[in-house]
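Q: All I have is the shape, not the residue letters:
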């Protein structure tokens, strides 16, 4: 098989994966739309996050479709855990990212879908149905929003940057000083956007995203989406995100601003470790 044939075959496989991700997001949108005006029973999980029957039902249907299409693939889901984790291809699902926001009627809830290959997120989707926004990123391809190419923006200085943070409550103990330091250096701050923040970062609407205390289903889609738009997202050590990442996130549209923010994080941690 020629190199061109191999590349074409790879593209066809990726197209099939993207097609499935779209079908999974469509399942979530349909179920969420049917529950918008419903009063839902809410349970508090051990980590103090919230779950409803909607989260569980979306994931159940998503898992069923993945298993039907790709029975050899693994799945990591927020609600039903992990199956076939040793597979080379593992789908990572957050059926309802922002359950509290959904319950409260705030339109930043959505669905996160990722496909990791050998532990590295290679395909990602952020779907925010309330604003009809769907970002898709895939390794080797440009990121799109609703089918349109998007691009992260350059930022001349941190002093003009827009910083986002999804929820300060999730930051680790050393996270508050880091957030405070970035507050002082940046031009504007926006809080509470959940996964929407990373779609907006890829779209060139914001500049820096800082989060902590995230689980793999919370962040797996962000790497292919942000990188496919020309940005960068890592952990707080500057390491690219994998399924094993610790859940500290630093995203930036401009790699130079990312380096500056990483230096601030390192300085804050060094000062915290001093006797």
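A: Cool, got the structure. All figures in this text were calculated on a predicted structure; none of them were measured in a lab.
Q: going forward, measure contacts and count neighbours with C-alpha atoms only.
A: Will do.
Q: Residue 227 and residue 233 touch, don't they?
A: Yes - using Cα atoms under 8 Å, residue 227 makes contact with residue 233 at a distance of 7.3 Å.
Q: Pick out whichever of those two has more residues nearby.
A: Legend: neighbour count by other Cα atoms under 10 Å for residue 227 and residue 233, higher for residue 233 (27 against 24).
Q: Output the contacting helices and strands for whichever strand or helix holds the more buried one.
A: Applying DSSP states H and E as the criterion places residue 233 in strand 232-234. If contacts are counted by 3 or more Cα pairs under 8 Å, 6 or more residues apart in numbering; DSSP states H and E, strand 232-234 sits against helix 222-227, strand 249-252.
Q: So what touches it?
A: Contact with strand 232-234 is made by 222-223, 226-227, 240-241, 248-255, 258, as judged by Cα atoms under 8 Å, 6 or more residues apart in numbering.
Q: Looking at the residues you listed, spot the one nearest residue 106.
A: Among the contacts of strand 232-234, residue 222 lies closest to residue 106 (Cα to Cα), at 21.5 Å.
Q: got the contact list for the closest one?
A: Counted by Cα under 8 Å, 6+ apart, residue 222 has contacts 124-125, 198, 233.
Q: Compare those residues and tell me which has the most neighbours.
A: residue 198 (31 neighbours).
Q: I'd like the distance between that one and residue 223.
A: In this view, residue 198 and residue 223 are 9 Å apart by Cα to Cα, to the nearest Å.
Q: what about residue 266, neighbour count?
A: Residue 266 has 16 neighbours, counted by other Cα under 10 Å.
Q: And residue 42, by the same measure?
A: Using other Cα under 10 Å, the number of residues around residue 42 comes to 14.
Q: Quick check: closest non-adjacent residue to it.
A: Of all residues not flanking residue 42 in the chain, residue 52 sits nearest, at 5.0 Å (Cα to Cα, 6 or more residues apart in numbering).
Q: For that neighbour, give me its contacts.
A: 40-43, 99.
Q: with those residues in mind, which one is nearest to residue 170?
A: residue 99 (14.8 Å).
Q: this is the comparison structure:
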């Protein structure tokens, strides 16, 4: 087995461990903490024992099997992030959905090589679905079998389905920019967090527009969308492995139109 295939298989090992840590807590009366500093004025930022247990389980496996690799995780921060390979972990992307009992959260697992997203997976242990990619190809495994993921063609905004977590993310000029895009699409829907990006890769959604993302929110999803033939950039059209304001599209023609509108066109 090549080193590349070994690392791709390790995505499944990490996903399985995360799922075992998370599922016993889903739809239970667990305690929920708010990570937001008191008086900061920032939005509610929940965290649960499931988030922390899942990240701890994945970190332990990385330390055991790939001790030279670095880690960047949402709950426990950076570790050896100057390494050639760095695992980027969001144990529960969509914690608000998780604590609300909605199955539109997922475990995000990414791997960068020299800072470039190289592998990624979104695992939803409750539904048993895995969306994964390596930037050249993308694949799905779940209750309805195994298949290759392909983004769908969509050349015009008037035909597009748009997702964002919520328009409330956008303030001032950013909200005006987002509204220019939403006003042109066929359908806009809100919520779903990482699931929306996976639906771009699966060919059910055409574009996701968001802001305020961290690296662990987007790095694991970039190889999936790009492997399915899509594109992920920041609002200026640059690579987006650090997060921030992000656009993910299934069709490059559509992507160019979205960027133009976000820029004021």
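A: That came through, no problem. All figures in this text were calculated on a predicted structure; none of them were measured in a lab.
Q: Quick check: TM-score for this pair?
A: Remark: TM-score between the superposed chains equals 0.92 [TM-score structural alignment, normalised by the length of structure 2]; 255 aligned residues with a Cα RMSD of 1.4 Å.
Q: Any of the contacts of residue 52 of structure 1 buried? List them.
A: Those of the contacts of residue 52 of structure 1 that meet the buried threshold are residue 99, by 16 or more other Cα atoms under 10 Å.
Q: would CSV of the contacts of residue 52 of structure 1 with secondary structure and distance to residue 14 of structure 1 be doable?
A: Shown next, in CSV, are those (DSSP: H, G, I helix; E, B strand; the rest coil; distance: Cα to Cα, whole Å):
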residue, secondary structure, distance to residue 14 of structure 1
40, coil, 37
41, coil, 38
42, coil, 37
43, strand, 37
99, helix, 30
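Q: Where do the strands of the stretch 1-150 of structure 1 begin and end?
A: Counting by DSSP state E, counting those that start in this stretch, one finds strands in the stretch 1-150 of structure 1 at the ranges 43-44, 50-51, 74-77, 81-83, 89-97, 110-117, 120-128, 133-138, 144-145, 148-149.
Q: what sits up against the third one?
A: Outside strand 74-77 of structure 1, the residues that touch it by Cα under 8 Å, 6+ apart are 59, 63, 81-95, 217.
Q: same deal with the first one?
A: Counting by Cα under 8 Å, 6+ apart, strand 43-44 of structure 1 makes contact with 50-52, all of which sit outside it.
Q: in structure 2, what residues pair with that strand?
A: Counting by TM-score structural alignment, strand 43-44 of structure 1 pairs with residues 33-34 of structure 2.
Q: how close does that stretch sit to structure 1?
A: Once the two are superposed, stretch 33-34 of structure 2 sits an average of 0.7 Å from its aligned residues in structure 1 (mean Cα distance after the TM-score superposition for structure 1).
Q: gap between that stretch and the chain center?
A: 22 Å (Cα atoms, centre = their mean, to the nearest Å).
Q: Structure 1: helices as residue ranges?
A: The residue ranges that make up the helices of structure 1, judged by DSSP state H, are 3-34, 53-69, 99-104, 175-185, 196-203, 216-219, 222-227, 255-273.
Q: Who are the packing partners of the second one?
A: Right, helix 53-69 of structure 1. Partner elements for helix 53-69 of structure 1 (3+ Cα pairs under 8 Å, 6+ apart): helix 3-34, strand 89-97.
Q: what do we get in structure 1 for residue 57 of structure 2?
A: Checking TM-score structural alignment: residue 57 of structure 2 goes with residue 61.
Q: and what of residue 115 of structure 2?
A: When structure 1 is aligned by TM-score structural alignment, the residue opposite residue 115 of structure 2 is residue 119.
Q: now residue 245 of structure 2
A: Aligned counterpart of residue 245 of structure 2 in structure 1: residue 248 (TM-score structural alignment).
Q: out of the helices and strands packed on helix 53-69 of structure 1, nearest to residue 206 of structure 1?
A: Of all those, strand 89-97 comes closest under Cα to Cα, at 20.0 Å.
Q: against structure 2, where does that closest one fall?
A: Going by TM-score structural alignment: strand 89-97 of structure 1 matches residues 85-93.
Q: How about residues contacting that stretch?
A: Contacts of stretch 85-93 of structure 2 (Cα under 8 Å, 6+ apart): 18, 50-52, 54-55, 69-75, 80, 98, 105-115, 193-194, 215-217, 219-220.
Q: What of stretch 13-25 of structure 1?
A: 62, 65-66, 111, 113-114, 123, 125, 127.
Q: Out of those, give me the one that has the most neighbours.
A: Within these, most neighbours by other Cα under 10 Å means residue 114, with 34 neighbours.
Q: Relative to residue 104 of structure 2, how far out is residue 234 of structure 2?
A: In terms of Cα to Cα, residue 234 of structure 2 sits 24 Å off from residue 104 of structure 2.
Q: which residues does residue 78 of structure 1 contact?
A: So, once contact is read as Cα under 8 Å, 6+ apart, residue 78 of structure 1 ends up touching 93-95, 217.
Q: which among those residues end up buried?
A: Buried members of those, scored by 16+ other Cα under 10 Å, are 93-95, 217.
Q: Check those and tell me the two furthest apart.
A: Greatest spatial distance in these: 95 and 217, 9.2 Å, computed using Cα to Cα.
Q: sorry, back to before: please tell me which one of the contacts of strand 232-234 of structure 1 counts the most neighbours.
A: That'd be residue 222 among those, by other Cα under 10 Å, with 34 neighbours.
Q: Check the contact between residue 123 of structure 1 and residue 138; I expect there is one.
A: Yes - counting by Cα under 8 Å, residue 123 of structure 1 does reach residue 138; the two are 4.3 Å apart.
Q: hey, what's in contact with both of these two?
A: Going by Cα under 8 Å, 6+ apart, residues that sit against residue 123 of structure 1 and also against residue 138 are 224-225.
Q: Which single one of the contacts of strand 232-234 of structure 1 is nearest to residue 179 of structure 1?
A: So of those, ranked by how close each gets to residue 179 of structure 1 (Cα to Cα), first place is residue 250, at 11.0 Å.
Q: count of residues packed around the residue nearest to that closest one when sequence neighbours are not counted?
A: The shortest distance from residue 250 of structure 1 to any non-neighbouring residue, by Cα to Cα, 6+ apart, is to residue 210 (4.8 Å). Residue 210 of structure 1 has 26 neighbours, counted by other Cα under 10 Å.
Q: And residue 210 of structure 1, how close does it get to residue 29 of structure 1?
A: For residue 210 of structure 1 relative to residue 29 of structure 1 (Cα to Cα), the value is 27 Å.
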